[in-house]
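# I'll drop the sequence and a predicted model, then ask my questions.
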Amino acid sequence: MEGELLDAEDYASVLRAVQLLSGRHRRDMTLNARMDAWAEFVADVEEGFDTMWAWEFEHDMVHRDWLHDAWPILTERVRRLRQPELDALDERFRLATAPVPSSGMSAGATSSPARWWRSRYPRLVTGDPTAELPATWSPAPTYIG
């Protein structure tokens, strides 16, 4: 967001998004914190998602859900300035994940096709190779380390 200053309306839109969405998405976090959390989750998936947390994978996407819900609340300027960063993170997530077969999608994924990230699973995993993984993670991810 360098080079262009935000004004009071821009900051108010971020605050409005935080206030309106806090009840649905765990706790109050700023736009910057949500973007950072999505980036951290994407990095975790890229490096190999730990099988110990396999059943929490969908829950960990709450930050991307928040960004999706917040985007229409934010001013055009905030969206324009942050969209390239979000697009880059989303592309990294797509590359680090595989699509869930349509017959195995969860109710949340099938009810909202705009939330494409909910119908994906990690390509690489770490941890216990004998750990049970969600049935929707098929074909099975590759174990590394």
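That came in fine, so what should we check first? Bear in mind that the values here come from a model prediction, so they are computed numbers and not experimental data.
# When you work out contacts or count neighbours from here on, use the C-alpha atoms and nothing else.
OK.
# Assign the residue positioned nearest the centre of the chain to helix, strand or coil.
The structure's the chain has its C-alpha centroid closest to R64; by Cα atoms, centre = their mean the separation is 3.2 Å. Under DSSP: H, G, I helix; E, B strand; the rest coil, R64 falls in the helix class.
# Verify the stated contact: V42 with F93.
Yes. Contact status for V42 versus F93: in contact at 5.6 Å, counting by Cα atoms under 8 Å.
# which SSE is the closest residue to A54 other than its chain neighbours in?
Residue nearest to A54 in three dimensions, not counting chain neighbours: L133, with 6.3 Å by Cα to Cα, 6 or more residues apart in numbering. Per DSSP states H and E: L133 is located in neither a helix nor a strand.
# try this one side by side with the last:
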Amino acid sequence: MSDSMGAEVVVAGADRRAGGSPGAVSVLVRQWRQEVEGVAEGYSWCAPELMNDLGCRTTPAEEWPQLPAAVREAWEPELRGLDERFRAATIPWPGRGDGDGRWWMWRIPRLIHAEPGERCDERGWPAGWDMMPFAKPDAVRVIF
């Protein structure tokens, strides 16, 4: 890698789920932006799917220190803004702090979309979220 590659530098660990080939920083940031937008609008999938989807933030975190300084400087403002937007659209997992590594994996959407007519369990979670080890926090809304 060299600074001459600019913002399109290839990240070795990028997007292994979608074909196994390395991707560019722009691809990683675009994936994270899409996830953040989806969570901000209201997450429509189950808890295990969210954990899978949030994996797109892991590669940038792991690869960031190895990127050329110019690339980090070019992309850091957008990445930081997306992280802030994600934090605003989520709440911390009860009992976990944001200081832990992979903080994005320990947050819950504030807004969860459920199927019309679907019922919540006795702890307030809709189907697909009922494996959560705690009652649904009041800050989380389920929309049917």
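Noted; the coordinates are in hand. Everything numeric here is computed off the predicted structure, so don't read it as measured data.
# List the contacts of the aligned residue in the second structure for the residue nearest to the centre of the first structure.
Using TM-score structural alignment, the partner of R64 of the first structure in the second structure is R57. With contact set as Cα atoms under 8 Å, 6 or more residues apart in numbering, R57 of the second structure has these partners: 28, 32, 104.
# Mark which of those are part of helices, please.
Here DSSP state H is the test, and the contacts of R57 of the second structure give 28, 32 as lying in helices.
# picking that back up, what's the spacing between the residue nearest to A54 of the first structure and Y11 of the first structure?
42 Å (Cα to Cα, to the nearest Å).
# which bit of the first structure covers the longest helix seen in the second structure?
Criterion DSSP H: the longest helix present in the second structure is helix 69-88. Mapping helix 69-88 of the second structure onto the first structure (TM-score structural alignment) gives residues 76-95.
# List the contacts of that stretch.
Taking Cα under 8 Å, 6+ apart as the rule, stretch 76-95 of the first structure contacts 1, 6, 10, 35, 38-39, 42, 45-46, 71, 117, 120.
# Recalculate using a threshold of 10 Å.
1-7, 9-11, 13-14, 31-32, 35, 38-46, 64, 67, 70-74, 96-97, 116-117, 120-123 (Cα atoms under 10 Å, 6 or more residues apart in numbering).
# and that stretch, how far from the second structure on average?
Average distance, stretch 76-95 of the first structure versus aligned residues of the second structure after superposition (mean Cα distance after the TM-score superposition for the first structure): 0.5 Å.
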